[in-house]
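**Q** I need the structure of the sequence given here:
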Amino acid sequence: MSKPTHFDFENSVSLRVHFQLETKKSFTALVESIKMLPVSTLKKISLKVSDQHIWLGIAHKNKKMYSPNLHLECKKVLNTTQINAKFGPDPALWTLFMFLHFGLGITIISTLIMMYANFVLQKSINFQISLLILCTCIWIALYFYARYNRNRGKKQAYFLLHTIKGVLK
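**A** Reported below is the predicted structural model:
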């Protein structure tokens, strides 16, 4: 018996949607249930298992840049297995996304330092203000681009969610 908790993919501000599931199955039984899915379903997903973690993704032939991954972290709690689930993008894409944010953060901090130095020296700070506005616009654009990609992968995310809920029954 599965017991999904709140899953709000539509209205979540977070780019990596979190939710919890609970099942009476053990971790090994859960992995075996996934491996026993129909061949038609297994051809559509990729499965990776490590320790008490399961990663479900879209198979390589159907994978797009925006295809989601579903990370399941399983914990034994009394007679049940509690599953902390998280949807996210491909790890390589997420790493690139975080690198771009880190670069923007460094640029903003450097620009603020240059702006302060120019302000103290009573020089023009127009360039620094323009650069700060540009960085802010890029940062906002990155966020909305990530939301756009998440929405493009919504159909695949619901497929992964439906698959795992079927396994938990």
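
**Q** Every contact and neighbour count from this point should use C-alpha atoms.
**A** Fine.

**Q** Find the residue closest to the residue positioned nearest the centre of the chain in space, skipping its chain neighbours.
**A** Taking C-alpha atoms, centre = their mean as the criterion, residue 88 is the residue nearest the geometric centre of the chain, at 1.8 Å. Nearest non-adjacent residue to residue 88, counting by C-alpha to C-alpha, 6 or more residues apart in numbering: residue 16, 4.9 Å away.

**Q** returning to what we had before: can you pull the contacts of the residue nearest to the centre of the chain?
**A** With contact set as C-alpha atoms under 8 Å, 6 or more residues apart in numbering, residue 88 has these partners: 15-17, 68-71, 94.

**Q** Out of those, name the ones that lie in strands.
**A** Among the contacts of residue 88, the residues falling in strands (DSSP state E) are 69-71.

**Q** Let's see this one next, to set against the first:
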Amino acid sequence: MSTTNTIVLRPRFKFHVMHDHETLLKLFEDKKTTQSDFVVSRIDDHVFIRIPKDKQHFWSPQLHLEINKEFEKEGSVIYGLFGPNPTVWTMFMFFHFIVAGLFIAFGIWAYVNWSLGDSFTLQLFFTLFAVVIWFALYFGGRLGKKTGMNEMHQLHHFMRDTLRSEGIHAEG
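**A** As a prediction, this is how the structure comes out:
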């Protein structure tokens, strides 16, 4: 699971197993009470695996598994998504939308001033500054992903070990 050299801030994976999806969901639901290293919760066909609150930091990831019945062949498909706490992700996206809105607004203002023959230096500066902030947000997200990398591996190993404890392996 290489996630260091990709541009993706929320790594994903998908694999097929030869077991019924309800069996898999029950397996993860049972882990809720038999271990305390991770917080496991289930909503319908979704399983969320988190680091306990007392061990979390700002960039702590969570693993979201969606376990679906395979319709074309026997078994199930497991979709995985690593991401930060939903509150952190929402805040992060909010900042991106604010910066995008400012970029567009200052860009339009700069264009209007340019087309009217007025000075547009200040507007152009803020437009370019928005690009710098975008890059800062991106690299901040990369830093956060790198900070949570060890925990991502722990979550992935927990998922893998939970499946292997019942002899369940990914199909090629």
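
**Q** Please, where are all the helices along structure 2?
**A** Taking DSSP state H to define them, one finds helices in structure 2 at 21-34, 86-116, 121-147, 149-164.

**Q** related to what we said a few turns ago, would you mind measuring from the aligned partner of the residue nearest to the centre of structure 1 in structure 2 to residue 53 of structure 2?
**A** Matched to structure 2 by TM-score structural alignment, residue 88 of structure 1 sits across from residue 83. Taking C-alpha to C-alpha, to the nearest Å as the criterion, residue 83 of structure 2 is separated from residue 53 of structure 2 by 16 Å.

**Q** and if you look at residue 143 of structure 2?
**A** Residue 143 of structure 2 is 21 Å from residue 53 of structure 2, where distance means C-alpha to C-alpha.

**Q** coming back round to it: so for residue 77 of structure 2, which of the helices of structure 2 sits nearest?
**A** Closest to residue 77 of structure 2 of those, according to C-alpha to C-alpha: helix 21-34, at 7.9 Å.

**Q** For that closest one, buried residues please.
**A** 21, 24-25, 28-29, 32 (16 or more other C-alpha atoms under 10 Å).

**Q** Please name every helix or strand in contact with it.
**A** Helix 21-34 of structure 2 is packed against strand 39-43, strand 61-69, helix 149-164, with contacts defined by 3 or more C-alpha pairs under 8 Å, 6 or more residues apart in numbering; DSSP states H and E.

**Q** Tabulate these (a markdown table), appending mean neighbour count.
**A** Converted to a markdown table, the helices and strands packed on helix 21-34 of structure 2 look like this (neighbours: other C-alpha atoms under 10 Å):
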| stretch | mean neighbour count |
| --- | --- |
| strand 39-43 | 16 |
| strand 61-69 | 22 |
| helix 149-164 | 16 |
